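K.L.:
Take this sequence and fold it.
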Amino acid sequence: MARFWACVAGAGFFLAFLVLHSRFCGFRLPPHLHFAFKISWRSEEILYRLDVDWPMYSEYFTGATFCVAVDSLNGLVYVAQRGDNIPKVLVFTEDGYFLRAWNYTVDTPHGIFAASTLHEQSVWITDVGSGSYGHTIKKYNSFGDLVQVLGTPGKKGTGLNPLQFDNPAELYVDDTGDIYIVDGDGGLNNRLIKLSQDYMILWLHGENGTGPAKFNIPHSVTVDSAGRVWVADRGNKRLQVFDKDSGEWLGAWNSCFTDEGPSSVRCLSP
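P.N.:
All right, here's what the predicted structure looks like:
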């Protein structure tokens, strides 16, 4: 059975785990650590350990780190950072060695996802910026070449044909190439959208509210091994769960979110 872990964070994915961990174990992040780092875990005991030596060459972090994705098939780690006149993506090996940096076609990264098969390596970024590249979801190859843009660059909207976004928060790409998107980091939209690999809408839930399949700042999305889509419904302080094939609402979990809603959700399997 897949183990489910929900991570609550204010700053980004890598801080999300530490916030949750500190609630139970009293762990605190030293204030001088502002760059990305690695947490190792031993599945047989579920013990986590901060690796303070990762990454090598932390001087490459010239902006504010915000999100991270791991391509475990090829041993690559992608870290997205925010700031002006800086490369928005840094690429490391899993051992922490810096490989390269790219690119200048992102305004403000919010979510990043590495999707790799034996035939293709791709990196997806959701852009919540208000500049000429913002309000889009972009697909790159592993060297930072822009492959695909979803949405209208620099223009927010609610349209479905063509598809438009307003502060798209995050996405998940499954092994079939289908794409799950949460669109609405405090903008016009509060939507969960499933796209096919050729970018056609398969199903969506898109209404602001507190009831089933309604959202208030859907902030993170993932899919587990049982075929369930998990959404961090941040403003409603809950997780919502859907069937990935039909989009059917399966339930909600709100019993452990009181002070702040969940910002990130991930599912781990042993």
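
K.L.:
okay, CA-based contacts and neighbour counts for the rest of this
P.N.:
Fine.

K.L.:
what ranges do the helices span in the stretch 1-150 of the chain?
P.N.:
Secondary structure of the stretch 1-150 of the chain, counting by DSSP state H, counting those that start in this stretch: helices at 13-25.

K.L.:
all strands of it, in order?
P.N.:
For the stretch 1-150 of the chain, the strands defined by DSSP state E, counting those that start in this stretch cover 3-7, 38-42, 47-51, 64-71, 76-82, 89-93, 98-102, 109-116, 121-127, 136-140, 146-150.

K.L.:
Ok, which of those strands comes nearest Gln240?
P.N.:
Nearest to Gln240, of all the strands of the stretch 1-150 of the chain, is strand 3-7, at 11.8 Å by Cα to Cα.

K.L.:
Which elements pack onto that closest one?
P.N.:
Judged by 3 or more Cα pairs under 8 Å, 6 or more residues apart in numbering; DSSP states H and E, strand 3-7 is in contact with helix 13-25, strand 264-268.

K.L.:
this one as well, want them side by side:
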Amino acid sequence: MRIAIFIVSLVTAAFAEPQHIVVLGWPKLPEGHVLGLCAGVGVDAQNRVFVFHRSGRKWSNPFPQEAISLPTVSVIDGASGRLLATWGQNLFIMPHGLTVDHEGNLWLTDVGLHQVFKFTPEGKLLLTLGEVGVPGKDHAHFNLPTDVAVLRDSSFYVSDGYKNTRVMKFSAEGQFEFEWGSKGKGNGEFNLPHGIAVDGQGRVIVCDRENERLQLFDAKGGFLEAWKGPQIGKPYGVGMGPSGHVFVIDGGSPSLKHELRGKAVELDSQGKVIDTFGSFGSGPGQFQLGHDIAVGPDGAVYVAEGTGARVQKFVRRK
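P.N.:
Next up is the predicted model:
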């Protein structure tokens, strides 16, 4: 019965006027500054927006062997949209996830290197997990890891997504603690865990992308519930708002009509849809493969686009 009620609430929300609107002219990047596919986005307590991008590099099989020579991390002032700094040149093969933790450090995943990194906001390397360029499924290796979620004690979860379809838990020092998940459609199983976040209740929220659902777990990986429906769609990225609401970017299912693909979704802590905004397309406020989502301390929402190769800012309608 709960699932039926939930789906009805999703359909109802689809016809409401969006509560978030795009901020036109944001960001204000210098001429010639190349973002390319924007894979990850996060915001720190100083309202600095960090974008992890591929600087023109395209996904290929196999991945290139050489690192991207251009900067792959752009730091943007959330209020003005002005570019503050760049770094990350000659470090990454295929940028993917970006998470800003409570201390302001950045956690980056590279699916080409099969590694997870912790950096200062200025780009100083603090921690590396995984063996460079070597995929694996043991406790010391990843296989195309996608994202990181960090707890207040600095321990963290990694969604080891494309191949191993698992979530791994590590101590603050990077020591493996436990893991859960395998390939499948059942509770606690995944078909590409793509984004991950931890809410204020300590629940681990995983974007089970190809199963088109969010799965919620307790801190030890115990399955709690799944949220799915037409408005959640195919969740690529998930972020927490300051109010405790959950924000999801739906990358869009190819099986749907264009007008039903790709939007951002705001849910309350019980999974009820509060708002949906954006649509498929290349115009302002539209998305071409939304890939990640983050919420600033002031409640502004930022969406990183894949094919659209940009980052957009949304604010709540007054």
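
K.L.:
Any chance you could compute the TM-score here?
P.N.:
Overlay of the two chains. TM-score (TM-score structural alignment, normalised by the length of structure 1): 0.73; 217 aligned residues with a Cα RMSD of 2.3 Å.

K.L.:
and the helices and strands packed on strand 3-7 of structure 1, which is most packed in?
P.N.:
Neighbour counts averaged per stretch over these are highest for strand 264-268, at a mean of 20; criterion: mean count of other Cα atoms under 10 Å.

K.L.:
what's the angle from that one to strand 3-7?
P.N.:
160 degrees (axes from the mean of the first three to the mean of the last three Cα atoms, to 10 degrees).

K.L.:
Onto which residues of structure 2 does strand 264-268 of structure 1 map?
P.N.:
Aligned using TM-score structural alignment, strand 264-268 of structure 1 spans residues 237-241 in structure 2.

K.L.:
if we can go back for a sec, dump the helices and strands packed on strand 3-7 of structure 1 to TSV, plus distance to Glu248 of structure 1.
P.N.:
Formatted as TSV, the helices and strands packed on strand 3-7 of structure 1 follow (distance: least, Cα to Cα, whole Å):
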stretch	distance to Glu248 of structure 1
helix 13-25	27
strand 264-268	19
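
K.L.:
Compare those and give me the one nearest Ala64 of structure 1.
P.N.:
Judged by Cα to Cα, the one of the helices and strands packed on strand 3-7 of structure 1 that comes nearest to Ala64 of structure 1 is helix 13-25, at 12.4 Å.

K.L.:
For Gly26 of structure 1, find the nearest of the strands of the stretch 1-150 of structure 1.
P.N.:
Shortest distance between Gly26 of structure 1 and the strands of the stretch 1-150 of structure 1, using Cα to Cα, is found for strand 47-51: 13.1 Å.

K.L.:
which ones are touching Lys183 of structure 2?
P.N.:
Neighbouring residues of Lys183 of structure 2 by Cα atoms under 8 Å, 6 or more residues apart in numbering: 164-165, 189-191.

K.L.:
what residues are up against the nearest residue to Pro27 of structure 2 once chain neighbours are set aside?
P.N.:
Distances taken as Cα to Cα, 6 or more residues apart in numbering place Gly81 nearest to Pro27 of structure 2, at 4.0 Å, with adjacent residues excluded. Neighbour list for Gly81 of structure 2: 26-29 [criterion: Cα under 8 Å, 6+ apart].

K.L.:
Same check on Gly136 of structure 2?
P.N.:
With Cα under 8 Å, 6+ apart, Gly136 of structure 2 has these contacts: 142-143.

K.L.:
try 10 Å
P.N.:
The neighbourhood of Gly136 of structure 2, defined by Cα atoms under 10 Å, 6 or more residues apart in numbering, consists of 114, 130, 142-144, 163-164.

K.L.:
try Ala264 of structure 2
P.N.:
For Ala264 of structure 2, the contacting residues are 20, 231-233, 235, 237-238, 247-251, 275-279, 285-287, 290, 292-293, 301-303, by Cα under 10 Å, 6+ apart.

K.L.:
what helix or strand is it on?
P.N.:
Assessed by DSSP states H and E, Ala264 of structure 2 sits inside strand 263-267.

K.L.:
In structure 1, point out the residues matching whichever helix or strand comes after that strand.
P.N.:
Scanning forward in sequence from strand 263-267 of structure 2 by DSSP H and E, the next helix or strand is strand 273-277. Following TM-score structural alignment, the aligned partner range for strand 273-277 of structure 2 in structure 1 is empty.

K.L.:
Also stretch 142-152 of structure 2?
P.N.:
By TM-score structural alignment, stretch 142-152 of structure 2 lines up with residues 165-175 in structure 1.

K.L.:
burial count for Asp178 of structure 1?
P.N.:
Using other Cα atoms under 10 Å, Asp178 of structure 1 is surrounded by 18 other residues.

K.L.:
pretty sure it is touching Gln197, no?
P.N.:
Yes - using Cα atoms under 10 Å, Asp178 of structure 1 is in contact with Gln197, at 4.9 Å.

K.L.:
Dump the contacts of Lys183 of structure 2 to TSV, plus secondary structure.
P.N.:
Shown next, in TSV, are the contacts of Lys183 of structure 2 (DSSP: H, G, I helix; E, B strand; the rest coil):
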residue	secondary structure
Asn164	coil
Thr165	coil
Glu189	coil
Phe190	strand
Asn191	coil
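
K.L.:
Ranking by neighbours, what's the top pick from the residues you listed?
P.N.:
Busiest of the contacts of Lys183 of structure 2 [other Cα under 10 Å] is Phe190, holding 29 neighbours.

K.L.:
Show me what that residue lines up with in structure 1.
P.N.:
With TM-score structural alignment as the criterion, Phe190 of structure 2 matches Phe215.

K.L.:
With Asp208 of structure 2 instead?
P.N.:
Using TM-score structural alignment, the partner of Asp208 of structure 2 in structure 1 is Asp233.

K.L.:
Quick check: closest non-adjacent residue to that match.
P.N.:
Pro218 is the one closest to Asp233 of structure 1 (Cα to Cα, 6+ apart), at 4.5 Å.

K.L.:
if I look at the one you found, how far off is Ala252 of structure 1?
P.N.:
13 Å (Cα to Cα, to the nearest Å).

K.L.:
and if you look at Ala213 of structure 1?
P.N.:
Distance from Ala213 of structure 1 to Ala252 of structure 1, by Cα to Cα: 9 Å.

K.L.:
Need the residues touching each of those two.
P.N.:
Common neighbours of Ala213 of structure 1 and Ala252, counting by Cα under 10 Å, 6+ apart, are 231, 233, 240-242.
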